[in-house]
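Colleague: Sequence and predicted structure, then a few things I'm wondering about:
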Amino acid sequence: MAEVMKTNKKRLLQNTLFLYMLTFSGYFFSLITVPYQTRILGPEFYGKVGFAIAMMTYFRLVIDFGFILSATADISQHRENKQEVANIYTAVMQAKAILTGLSLMVLLSICYIVPMLRQDLPLYVLTFASVAVSAFLPDFLYRGLETMKRITVRTVAIQAFFVLLIFLFLKHPQQYYFVPLFTLIGNAVALLFAQVHVCYKLKIKFVRLEKGYLANTIRQSSPFFFSRIAATMYQVTNTFFLGLVYSPSSVTVGMYVASDRLVGTAKSAFTPIADSLYPYMVKHRDFRLLKKIIWRIMPPVIVACIVLGMYAHECMSFFLGKAFYEAGSTLRILLPIVAMTPLVYMLGFPTLSPMGLAKHANLSTIISAVVQLIGLSTLFWTGMFTVSSLCFITVVSQFTVLLYRAIIVWKNRHIFSEKEPT
């Protein structure tokens, strides 16, 4: 038994490391190109690109439809059954194809109706295409099987090559559409290699599904979809609202997007840990390991946030250029979100799912989204809508998630001793 647990933990560590490489590589390449982009594009054009990315995040959530959680758990539970794994894989990819087609029609309709968007139609179409192609990468399959090595190495190498295109060809603000174009090319090549690997190395191919299997897959994933919509709403909706109020090309939007991008990159540092723990915890329920990880992560994160808050203006100026010095004020207000993120992630699906309380992970994010929307509405009605007040409401909504999950875990803490491995 001890040897089995040791093997499982070794697999968890390896899977976590490669998930870090895969997930954080995208943010890392983005981070090293962001200073170059901000200096070439300036706040106005950088804000325009950021607005397009924020808008497309809605469509990315629709296309993914929570499969990164529901399908990962299903694959993990049936990994020894090749036929069922093929069924899950086929159903998810078919569902994503249907949702992509519907999303594209909605996007084109919106761009046709709204003149502000119609003027930049190529930007929105290219950004949508890059996001849609990325959504088809079978991350759920590799996470569920806990075999991330090969797909990670190839994907990172391909992304690194196409990131070079940004430095080679982006030379003028009017070339802002190069950002989604090169992202699309990198994602497309990565997807091609991933599909070849799934088909010829993992021997998982598309199969004919039984009647009702596809519909049932979508139905089972719907709670995760609403949860992820709610969890992402603050980040996407904030940029979207600012773009509508100040226009996508305004300096205000550009400043906020720059700060939010750095916060998002910092948050992404914890995503691989939670993502790799999720299938592991579903299968092994090792709460003792989970508590140990939390206690090791939180102290350095809190200290780092305090230090960054003290030098927020200088950091923004150093990383993004002097034009973004004032964005440090926005970054400083948003930093509590980074400090809360490890606990929010760990007390979510990695903890609540093996406890049999996954519905509360979904419910907490929905409640947080309601708090965010009520806060935004209040700011508009009272005439107090500013970037600072928007950031404050965002911090409050994220704290709501943490508080709710902490209360649920504490009230059901007896489950830990019942389900911890011996």
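Modeller: Alright, I've got the coordinates.
Colleague: C-alpha only now, for contacts and for neighbours.
Modeller: OK.
Colleague: Distance from stretch 187-204 to the middle of the chain?
Modeller: The chain centre lies 22 Å from the centre of stretch 187-204; the measure is CA atoms, centre = their mean, to the nearest Å.
Colleague: brain fart, stretch 301-320
Modeller: The answer for stretch 301-320 is 22 Å, by CA atoms, centre = their mean.
Colleague: again with stretch 225-235
Modeller: Stretch 225-235 has its C-alpha centroid displaced from the chain centroid by 10 Å (CA atoms, centre = their mean).
Colleague: Could you do stretch 117-137 as well?
Modeller: Centroid separation between stretch 117-137 and its chain, computed with CA atoms, centre = their mean, is 17 Å.
Colleague: List the buried residues of it.
Modeller: 117-118, 121, 123-137 (16 or more other CA atoms under 10 Å).
Colleague: Next, the residues that contact it from outside, please.
Modeller: Residues from elsewhere that reach stretch 117-137 (CA atoms under 8 Å, 6 or more residues apart in numbering): 49, 52-53, 56-57, 59-60, 63-64, 93, 96, 100, 104, 110-112, 177, 180-181, 183-185, 187-188, 190-191, 194.
Colleague: run the last query once more with 7 Å
Modeller: 52-53, 56, 60, 63-64, 100, 111-112, 177, 180-181, 183-184, 187-188, 191, 194 (CA atoms under 7 Å, 6 or more residues apart in numbering).
Colleague: the longest helix in this structure is where?
Modeller: helix 2-64 (DSSP state H).
Colleague: how close does residue 321 sit to residue 25?
Modeller: Computed as CA to CA, to the nearest Å, the residue 321 to residue 25 distance reads 23 Å.
Colleague: Sorry, slip of the keys, the one I care about is residue 49.
Modeller: 20 Å.
Colleague: More neighbours: these two, which one.
Modeller: residue 49 (24 against 18; other CA atoms under 10 Å).
Colleague: Distance check, that one against residue 117.
Modeller: Residue 49 sits 12 Å away from residue 117, going by CA to CA.
Colleague: Tell me, how many residues neighbour residue 214?
Modeller: 18.
Colleague: Equivalent analysis for residue 303, please.
Modeller: As a burial measure, residue 303 scores 12 neighbours (other CA under 10 Å).
Colleague: Now do it against residue 315, distance only.
Modeller: Residue 303 sits 16 Å away from residue 315, going by CA to CA.
Colleague: got it, and residue 115?
Modeller: Relative to residue 315, and taking CA to CA, residue 115 is found at 37 Å.
Colleague: Those two: who's more crowded?
Modeller: residue 315 (18 against 11).
Colleague: residues contacting that one?
Modeller: Under the criterion of CA under 7 Å, 6+ apart, residue 315 has no neighbours.
Colleague: put this beside the first:
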Amino acid sequence: MNTNRRIAKNTFFLYILTLSNYFLGLLLYPFLSRVLSVEKFGLIGFSMSFILIFQMIVEYGFNISTTADISKLRLNTKKVNEIVTSVIWSKILLSGISIFIFAFISLLLPMIGNNILIVGLFLIDSIIKAMLPDFYFRGIEEMKTITIRAVIAKFLCILLAIIFVHSDKQIVLIPISFIIGDSMALIITFIMMFKNGVRISKPNFSEICKMLREGFLFFISRLSVSINNSVGSFFLGLSFSPASVELGILAGITKITTAGEMMLTPISDSIYPHMVKEKDYKLLKKIFIYGGIVWLVGCSIVFLGANTVCSIILGAKYSSAGDYLRILMVNSFFAFFSIFLGYPSLSPIGKANYANAAIPVATIINVLACLMLWIFNAITLVRILVIMSLMNIILVIIRGSAFYKYRYLIPKK
């Protein structure tokens, strides 16, 4: 299969993956926003946002750091098995650490402890998601496998939730449905990986330490993303309550913007292994030009029709949330450029450290800004959204500057 066909095929399957993760999810969240009160919907949104931090701890950025290794060594079965073994055992170790940290936080913060059942169940689901060996299938550019299990998992989650959740009384069944669906996905994915001849052996602690050390910057980068995505919800929860109208609105509009931004992920993920191997910056240039135009049009449509979008997707209770959505659309617009100026642009020229470093910088600014608002008792939903919208602007500035500075490293073809 030639390069263009392989990229097109992988992009196609990753779009189906995105459809299952987010647009099938958009069938679930409008349902939940209608059958649950705004406050309980906010609790679900808060829990999923907060637990994302622990999912990133377990994932440790392996989907980026080891994808490149698998891509380069895919024909060396022994090396691939060593990488997969080290990653899986590393994730098991990180899962234990995550559970310990969560238990400590739940004792420290009443807003977590008072909702321990719901948040704890979402923690279990996040660990199951993080254990998925997607790094392997991305590395061998076999996106079809990831897509099949994702569609099955998401469909099962939605089906169970729709059948059993009808009011606030059944809220606990929402994370349980996620656990069942994602457990099925985990089993299917491991079976498919084993059919490819991959074997997991006993842990080698020196290799695990090496793997964790080499992936540390990617871990910091991915953890920073999850912290940045969660910090607004966290401080709103501190100032109001995890079950508040403010959290309900934030949960609703972030589901909309996240679904849109995830349209970019299939393209980024499918070209990343190709860019690492081929350094095809002509392809990347076309994506910037044509993709940027399409993205601008899409963001503009949502911005202008924000109230209608909220009403259609989330229900009449959220019809006045359009102004809040418009603020977040600024962040979504810059997401296109921050993503493609990141790993696809900088990794092939050996400057992935700039892509990694940009995210902690943006996150520190985000956290400090929210902390200052909290100290001065000045937290409002609008101010939190404005701070959130700075994230991708900062990323574009840092990553774009690095790419421009080292543009001379791009191979002349």
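Modeller: Received it, and whenever you're ready, just let me know what you need. The structure presented is a predicted model; accordingly, all values stated were derived computationally and were not measured.
Colleague: follow-up on the earlier one: okay, the angle between whichever helix or strand comes after the longest helix of the first structure and helix 2-64?
Modeller: Downstream of helix 2-64 of the first structure, the next assigned helix or strand under DSSP states H and E is helix 67-77. With axes from the mean of the first three to the mean of the last three CA atoms, to 10 degrees as the basis, helix 67-77 of the first structure and helix 2-64 are set at 150 degrees to each other.
Colleague: so helix 67-77 of the first structure corresponds to what in the second structure?
Modeller: Under TM-score structural alignment, the match for helix 67-77 of the first structure in the second structure covers residues 62-72.
Colleague: centre of the chain versus that stretch, how much separation?
Modeller: Taking mean C-alpha positions (CA atoms, centre = their mean), stretch 62-72 of the second structure and its chain are 17 Å apart.
Colleague: residues making contact with that stretch?
Modeller: Here stretch 62-72 of the second structure has contacts from 80, 134-136, 138-140, 215, 218, 273, using CA under 7 Å, 6+ apart.
Colleague: once aligned to the first structure, how far is it on average?
Modeller: Superposed on the first structure, stretch 62-72 of the second structure shows a mean distance of 0.9 Å to its aligned residues (mean CA distance after the TM-score superposition for the first structure).
Colleague: Can you give me the separation between residue 121 of the second structure and residue 98 of the second structure?
Modeller: 14 Å.
Colleague: Start from the N-terminal end of the stretch 301-422 of the first structure and give the helices.
Modeller: For the stretch 301-422 of the first structure, the helices defined by DSSP state H, counting those that start in this stretch cover 312-320, 327-346, 349-352, 358-382, 387-411, 414-419.
Colleague: Among these, which comes closest to residue 252 of the first structure?
Modeller: helix 387-411 (8.0 Å; CA to CA).
Colleague: Against the second structure, what's the mean shift for the closest one, could you check?
Modeller: So helix 387-411 of the first structure averages 1.3 Å relative to the second structure (mean CA distance after the TM-score superposition for the first structure).
Colleague: Show me the contact partners of that helix.
Modeller: 234, 330, 333-334, 336-337, 343-344, 347-348, 361, 364-365, 368-369, 371-372, 375.
Colleague: Please check these and keep the buried ones.
Modeller: Neighbour-count burial (16+ other CA under 10 Å) applied to the contacts of helix 387-411 of the first structure gives 234, 330, 333-334, 336-337, 343-344, 347-348, 361, 364-365, 368-369, 371-372, 375.
Colleague: Just list what the longest helix belonging to the second structure packs against, helices and strands only.
Modeller: Counting by DSSP H, the longest helix found in the second structure is helix 77-108. Applying 3 or more CA pairs under 7 Å, 6 or more residues apart in numbering; DSSP states H and E, one finds that helix 77-108 of the second structure makes contact with helix 38-59, helix 62-73, helix 110-113, helix 205-214.
Colleague: Which one, of the ones you listed, ends up nearest to residue 261 of the second structure?
Modeller: That would be, of these and by CA to CA, helix 38-59, which comes in at 16.1 Å.
Colleague: can you tell me which residue in the first structure aligns to residue 249 of the second structure?
Modeller: In the first structure, residue 249 of the second structure lands on residue 255 (TM-score structural alignment).
Colleague: Quick check: closest non-adjacent residue to that match.
Modeller: residue 327 (5.2 Å; CA to CA, 6 or more residues apart in numbering).
Colleague: Return the distance of the alignment partner in the second structure of that neighbour relative to residue 217 of the second structure.
Modeller: Here residue 327 of the first structure is matched to residue 321 in the second structure, going by TM-score structural alignment. Residue 321 of the second structure sits 37 Å away from residue 217 of the second structure, going by CA to CA.
Colleague: So which of the contacts of stretch 62-72 of the second structure sit within helices?
Modeller: 80, 134-136, 138-139, 218, 273.
Colleague: Let me know the closest of these to residue 411 of the second structure.
Modeller: Of these, the one sitting nearest to residue 411 of the second structure (CA to CA) turns out to be residue 273, at 16.7 Å.
Colleague: Would you mind finding the match for that closest one in the first structure?
Modeller: Under TM-score structural alignment, residue 273 of the second structure pairs with residue 279 in the first structure.
Colleague: repeat for residue 41 of the second structure
Modeller: Residue 41 of the second structure maps onto residue 46 in the first structure, by TM-score structural alignment.
Colleague: so how many other residues sit close to the alignment partner in the first structure of residue 364 of the second structure?
Modeller: In the first structure, residue 364 of the second structure lines up with residue 370, judged by TM-score structural alignment. By other CA under 10 Å, the residues close to residue 370 of the first structure number 15.
Colleague: What of residue 33 of the first structure?
Modeller: Residue 33 of the first structure: 17 neighbours (other CA under 10 Å).
Colleague: Under the alignment, what does it map to in the second structure?
Modeller: Using TM-score structural alignment, residue 33 of the first structure lines up with residue 28 in the second structure.
Colleague: and its match, how far is that from residue 393 of the second structure?
Modeller: 30 Å.
Colleague: related to what we said a few turns ago, the longest helix of the second structure vs the first structure, average offset?
Modeller: Mean for helix 77-108 of the second structure is 1.2 Å (mean CA distance after the TM-score superposition for the first structure).
Colleague: got a list of what residue 163 of the first structure touches?
Modeller: So residue 163 of the first structure contacts residue 29 (CA under 7 Å, 6+ apart).
Colleague: Trace it over to the second structure, please.
Modeller: Residue 163 of the first structure maps onto residue 158 in the second structure, with residues paired by TM-score structural alignment.
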